[in-house]
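Trainee: just need the structure, nothing else, for what follows:
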Amino acid sequence: MAVSDYIIIGAGSAGCVLAERLSASGRYSVLVLEAGPRDRSPWVRLPLGYGKTFFHPRLNWRYRSAPDPGLNGRSDYWPRGRVVGGSSSINALIWARGLPHDFDDWAADGAEGWDWDAARRAFEAMETRVAADGSRDGSGPLHVQDVSDQIHPVTRHFFDGMAQAGLPACPDCNGARFEGATTYRITTRSGLRHSAARAYLAPALRRSNVTLRTGVTVTRIGFEGRRAATVELRIGDRIETLRAGREILLCAGAVTSPRLLQLSGIGPAELLRAHGIEVLADAPHVGGQLQDHLAVNYYFKANEPTLNDQLRPFWGKARAAIRYALSRRGPLALSVNQCGGFFRGTAESPQPDQQIYFNPVSYSTTPTGRRDLVRPDPFPGFIISFQPARPTSRGRIDISSADPLAPPDIRPNSLATEADRETVIAGGQLCRRIMRSPALTALVESAVDPDLRALDGAAILDDFRDRCGTVFHPVGTCRMGADPRRSVVDPRLRLHGFDGLRVVDASVFPSITSGNTNAPTMMVAHRAAEMVLDDARTT
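Mentor: Here you go, the predicted model:
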């Protein structure tokens, strides 16, 4: 039986970081297991290729949720990365650390040592921050690019409108002043996507002590007494078992990590028995505490050119492609989400509780839920969108069968609390206030129904239930905490009651961070590697 010191399940945002940091000393052998293929697709490397990977059958798991009562019984589309780099290879590239109180709340809720000071130090160690003029701050593996010199000219109306609405401006939402209108920082380097795979795993694979296996499906984790010891793989019709000499690091993400624990006998006992799985531990929180961000787009026709005018016609695509080939700049080098920021939905909000996106492109005529960015609307258009930053509703993700290849049972339980419904109304009213500003009023030729500017609070909530969708930030399904009665892993990310197994991905978040979750997921892995190596020195 093959033995590696550390076996990492999942080459996603977290797994790539772990592989690099655990292998750096050369002392330990590291095996990384990934169900998807290598990240060689040009659509992965091209920043605006996000529109193509959004439904790509080889690169994306393309999950669907169960019908959600809070969304009028609708089933939502849940894309997740099925490729080396995980969702960092197919996401919209925004690098948002989260807000300081997010992490202070983690520490206060039992995740000792995970406060903002600890998180900030990790972010600073991870990042090379590249300004619009090319100057750099920091020396971390991951490049975080300021593209404020490249965003579309129509975005000036957004910044003018925010000022006219009395809302603050912010130079960088990852900086000391995090509240206000900003250009989003993105994870690109020289105009190419700088995913976790490129920043971390690629350098690690140059070492002789790191092995990556792709196209393999982990079906269960094997235990010897109370110690996780083996990993069972399926490669086609063949089953293979691998042994970890030191630890197994479960980095399969908020959708799959709880399911692998359940398939291995750790989860709600009643659920496991119903599927004929032997119960090693009755752990009802495995798969619970699911949290996610929901957002809704409001579409408008503009009376001046937007990205639609550049990317819709063939000649525009050709011009953008030539510019990109020559300079690695232009719309193909950017995220669809060019600007936005964090804001308070009401004056009484103690912290920013809304994230806003302003995109100088629209795709209201494409099928619901798609992101056909290279075939936008045949008229100048733009989008304003909001997501409540810290939802309080909680759902579940569980196995639907004892078959590891069966789709997950995703039950988001959206808008289940009155607080969440009130925050949705506040977010819609905030966007309505922005759209009524003189600058944006002057930009709008007409609204694509529904017209946000005409909606009252009740209509905002009704419309949100009808049209909102996930922003692809599921977290919390293996939450960390000190109390095993309320959590799945301890603050050092070790599975409660067992040895040799840690969960390291967004599933361990005690509560969702206020913005995009790729950055805090990678931060968790950075800090987890420190913990693993610290523990290795004492054994």
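Trainee: going forward, measure contacts and count neighbours with C-alpha atoms only.
Mentor: Fine.
Trainee: now the strands for the stretch 301-450 of the chain?
Mentor: Using DSSP state E, counting those that start in this stretch, the strands of the stretch 301-450 of the chain run over residues 339-343, 354-359, 381-388, 396-398, 409-411, 444-447.
Trainee: if you count contacts, what does the longest one end up packed against?
Mentor: I take that to be strand 381-388. Applying 3 or more C-alpha pairs under 8 Å, 6 or more residues apart in numbering; DSSP states H and E, one finds that strand 381-388 contacts strand 294-302, strand 354-359, helix 418-435.
Trainee: hmm, back to that, could I get the strands of the stretch 301-450 of the chain as a markdown table with distance to Pro79 and mean neighbour count?
Mentor: As requested, these are exported to a markdown table (distance: least, C-alpha to C-alpha, whole Å; neighbours: other C-alpha atoms under 10 Å):
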| stretch | distance to Pro79 | mean neighbour count |
| --- | --- | --- |
| strand 339-343 | 23 | 26 |
| strand 354-359 | 19 | 24 |
| strand 381-388 | 18 | 26 |
| strand 396-398 | 15 | 24 |
| strand 409-411 | 12 | 21 |
| strand 444-447 | 28 | 15 |
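Trainee: one more, for comparison:
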Amino acid sequence: MNYHYIVVGGGTAGCVLANRLSSDPNTSVLLLEAGGKDDYFWIDIPVGYLYTIGNPRTDWCYQTEPDPGLNGRNIGYARGKVLGGCSSINAMIYMRGQRSDYDHWEELGNRGWAWNDVLPIFKRSENYQHGADEFHGGDGELRVEERRVNWEVLEAWRDAAEQCGIPKIQEFNRGDNHGNAYFQMNQRRGRRWSATKAFLRPIESRSNLTVLTNAHAQRLVIEDALNGKRVRGVEVRMDNGEMMNFDASPGEIILSAGAIGFPPDPPSIRNWPWSAIE
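Mentor: Reported below is the predicted structural model:
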């Protein structure tokens, strides 16, 4: 089966890519996710991350290497193994990086990655509870809301932090995160608003988009090309053990399986050692 684009990894970034690429009706897009569908009821409930993290149904259940600073212990390192990836199992905190970090990336030669370049893209995807402003978008897919609870102890903690030299700031999404503030959340009406809900559900009727879950990429198929080697396809093992091959020639294959998931260690990326990703 041939597609214009094959996106390997149906996590946060993969869902966005599938949405944006399939917006062109003249292209065909295949989204591959090693985990299952996001129909587990604990995913929808905000406190449910206590039951999805460390659960092999929704988490790769990685373990770090033993660390001397942890008295030789290793700890769990959660990574989403489900459609929506970590956005389906995390604590739903919406927090951008520092303006200075993005600007530094551009200084290193990565044009288009400065804060003023990425902010419009953040805003395009955002559906902020209070509408658009200088730092937030109001018409995007990803819902962002303020906290739903307020406890006196939290205000006392903020006061204490301020006395220790950590100033109170309005929020963590304005490019200057030095300070203490309340997190904004990816929730809508008290429910998790994952990348699946934001970017896939509204477009699931697109005839040019195919989403396969329980489809674990095993290897890339590489062929000779005029300018050297190029990736032509991907070999996938389905949950029932069936092996399938998908081609994207002359299109593109996009690896979007997370920093921990790639590069893979055959036969299974779940065994990729933490010590090798440094």
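Trainee: tabulate the strands of the stretch 301-450 of structure 1 (TSV), appending distance to Gly36 of structure 1.
Mentor: Listed next are these as TSV, based on distance: least, C-alpha to C-alpha, whole Å:
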stretch	distance to Gly36 of structure 1
strand 339-343	32
strand 354-359	30
strand 381-388	30
strand 396-398	21
strand 409-411	21
strand 444-447	41
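Trainee: so which of the ones you listed is nearest Gln262 of structure 1?
Mentor: strand 396-398 (7.7 Å; C-alpha to C-alpha).
Trainee: and that closest one, what does it pack onto?
Mentor: If you count contacts as 3+ C-alpha pairs under 8 Å, 6+ apart, strand 396-398 of structure 1 packs onto helix 253-263, strand 409-411.
Trainee: out of the helices and strands packed on strand 381-388 of structure 1, flag the one nearest Arg198 of structure 1.
Mentor: Among these, strand 354-359 sits nearest to Arg198 of structure 1 (C-alpha to C-alpha), with 26.4 Å.
Trainee: give me the range in structure 2 that that closest one lines up against.
Mentor: With TM-score structural alignment applied, strand 354-359 of structure 1 matches no range in structure 2.
Trainee: helix 418-435 and that strand, what's the angle between them?
Mentor: For strand 354-359 of structure 1 against helix 418-435, the angle by axes from the mean of the first three to the mean of the last three C-alpha atoms, to 10 degrees is 40 degrees.
Trainee: can you pull out the helices in the stretch 101-250 of structure 2?
Mentor: Counting by DSSP state H, counting those that start in this stretch, the stretch 101-250 of structure 2 has helices at residues 115-125, 152-163, 195.
Trainee: average gap between the shortest one and structure 1?
Mentor: Compared with structure 1 after fitting, helix 195 of structure 2 deviates on average by 0.8 Å (mean C-alpha distance after the TM-score superposition for structure 1).
Trainee: next up, the contacts around Ile410 of structure 1.
Mentor: Ile410 of structure 1 makes contact with Arg64, Ser65, Ala66, Arg396, Ile397, Asp398 under the criterion C-alpha atoms under 8 Å, 6 or more residues apart in numbering.
Trainee: okay, buried residues for stretch 189-200 of structure 1 please.
Mentor: Neighbour-count burial for stretch 189-200 of structure 1 flags Arg189, Gly191, Leu192, Arg193, His194, Ser195, Ala196, Ala197, Arg198, Ala199, Tyr200 (criterion: 16 or more other C-alpha atoms under 10 Å).
Trainee: any chance of the helices and strands packed on strand 381-388 of structure 1 in CSV, with distance to Leu263 of structure 1 too?
Mentor: Compiled in CSV, these are given as follows (distance: least, C-alpha to C-alpha, whole Å):
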stretch, distance to Leu263 of structure 1
strand 294-302, 29
strand 354-359, 36
helix 418-435, 32
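Trainee: quick one: closest of those to Arg97 of structure 1.
Mentor: Going by C-alpha to C-alpha, the one of those nearest Arg97 of structure 1 is strand 354-359, 12.9 Å.
Trainee: please state the offset of that closest one from the chain centre?
Mentor: Counting by C-alpha atoms, centre = their mean, to the nearest Å, strand 354-359 of structure 1 is centred 16 Å from the centre of its parent chain.
Trainee: helices or strands up against it?
Mentor: Judged by 3+ C-alpha pairs under 8 Å, 6+ apart, strand 354-359 of structure 1 is in contact with helix 155-164, strand 339-343, strand 381-388.
Trainee: make it 6 Å
Mentor: Here strand 354-359 of structure 1 touches strand 339-343, strand 381-388, going by 3 or more C-alpha pairs under 6 Å, 6 or more residues apart in numbering; DSSP states H and E.
Trainee: just to revisit the earlier point, among the helices and strands packed on strand 396-398 of structure 1, which is the most enclosed?
Mentor: helix 253-263 (a mean of 27; mean count of other C-alpha atoms under 10 Å).
Trainee: what residues in structure 2 pair up with the helix or strand that that one is followed by?
Mentor: Proceeding N to C from helix 253-263 of structure 1, the next assigned helix or strand is strand 266-267, under DSSP states H and E. Per TM-score structural alignment, strand 266-267 of structure 1 has no counterpart in structure 2.
Trainee: before we move on, the earlier item: export the helices and strands packed on strand 396-398 of structure 1 to a markdown table and tack on distance to Val524 of structure 1?
Mentor: Formatted as a markdown table, these follow (distance: least, C-alpha to C-alpha, whole Å):
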| stretch | distance to Val524 of structure 1 |
| --- | --- |
| helix 253-263 | 12 |
| strand 409-411 | 24 |
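Trainee: just to revisit the earlier point, using a markdown table, please lay out the helices and strands packed on strand 354-359 of structure 1 together with distance to Gly267 of structure 1.
Mentor: Output for these, formatted as a markdown table (distance: least, C-alpha to C-alpha, whole Å):
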| stretch | distance to Gly267 of structure 1 |
| --- | --- |
| strand 339-343 | 36 |
| strand 381-388 | 30 |
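Trainee: among those strands, which comes closest to Ser25 of structure 1?
Mentor: Proximity to Ser25 of structure 1, assessed across these by C-alpha to C-alpha, is greatest for strand 339-343 (39.2 Å).
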